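Participant: sequence and predicted structure, then a few things I'm wondering about:
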Amino acid sequence: MTTSQKTEFLGRDAILGADDLAYSTVDVPEWGGTVRIRALTGTERDRFEAEIAGNTKRLKLDNVRAKFVAKCIVDAEGNTVFSTSDVAALGQKNAAVLNRVFEACQRLSGLTDDDVDELLGE
């Protein structure tokens, strides 16, 4: 870098004011259409990881796909469409279909297999 080049760094207001939540759509013909998904916020992801990790070294993976998908599917305004009381019913949907939506949510939120290994302490 020469002395004539100056790097401009983002400040607090620029960072906090940035609209950085990513959205995507997933075709789900088995459900009769398309769903809109949103990446989790940092807080939402931390809560999800804490929920499945619990206080033990063993992940609570019961209905994990439905739990994650329920947090990511949103309406046109970006509001979640499922509540925690809907998770059990969502978990009864076709596993292959639910997994397709889960994987799209996982990619959008940056949740990798390595992240799961880290939760397990591996």
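Facilitator: Happy to help now that I have it. Numbering: from 1, shown residues only.
Participant: could you use CA atoms for every contact and neighbour count after this?
Facilitator: Will do.
Participant: what about Thr34, neighbour count?
Facilitator: Counted with other C-alpha atoms under 10 Å, the neighbours of Thr34 add up to 12.
Participant: helix, strand or coil for it?
Facilitator: Under DSSP: H, G, I helix; E, B strand; the rest coil, Thr34 falls in the strand class.
Participant: which residue, other than its chain neighbours, is closest to it?
Facilitator: Spatial nearest neighbour of Thr34, excluding adjacent residues (C-alpha to C-alpha, 6 or more residues apart in numbering): Asp27 at 4.3 Å.
Participant: how about that neighbour, secondary structure?
Facilitator: Asp27 ends up strand, using three-state DSSP.
Participant: here's the one I want to compare it with:
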Amino acid sequence: MDIENAKVQMRKGILEFCILKIISKGEVYASTMLSELTSAKIMVVEGTLYPLLTRLKNAGFLDYRWVESVSGPPRKYYLLTEKGQEFLTEMSLTWDELQASVNQISNASPQA
């Protein structure tokens, strides 16, 4: 098994959660999401982000609004819907449980 592939798969598994967490802080533009993900060392390209945002919107978790820009075309700012907030709350609980489980396994003493 290729370690780089394994790392990519682990990151993909939490990408949706991370995007929802970023948007939960308030309306956000896609390039801001990319910057925050990149600074957290979760490398994502626009070709991955935009289809995921579309899927989340189609599921009813996100909405967006267009804002005119003085330096170019209008920008699409994303925000969570009530359904999205409920989904994120459930995902957060699952993340906490998963993190605790992995930590327990990682920190367990070796079996004799």
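Facilitator: Right, received. Where do you want to start? These figures come from a predicted structure and were not determined experimentally.
Participant: quick check: TM-score for this pair?
Facilitator: The TM-score (TM-score structural alignment, normalised by the length of the second structure) is 0.29; 59 aligned residues with a C-alpha RMSD of 4.4 Å.
Participant: ok, the residue nearest to Thr34 of the first structure to Leu90 of the first structure distance?
Facilitator: From Asp27 of the first structure over to Leu90 of the first structure the distance is 17 Å, taken as C-alpha to C-alpha, to the nearest Å.
Participant: settle it for me: which of the two has more neighbours?
Facilitator: Legend: neighbour count by other C-alpha under 10 Å for Asp27 of the first structure and Leu90, higher for Leu90 (17 against 14).
Participant: who's in contact with the residue nearest to that one when sequence neighbours are not counted?
Facilitator: Using C-alpha to C-alpha, 6+ apart and skipping the chain neighbours, the partner closest in space to Leu90 of the first structure is Ala66 (5.7 Å). Applying C-alpha atoms under 8 Å, 6 or more residues apart in numbering, we find Ala66 of the first structure in contact with 87-88, 90-91, 98, 102.
Participant: identify, from these, the entry nearest to Ile52 of the first structure.
Facilitator: Val87 (13.8 Å; C-alpha to C-alpha).
Participant: buried residues in the helix or strand harbouring that closest one, which are they?
Facilitator: Using DSSP states H and E, Val87 of the first structure maps to helix 87-90. Applying a neighbour-count criterion of 16 or more other C-alpha atoms under 10 Å, one finds 87, 90 buried in helix 87-90 of the first structure.
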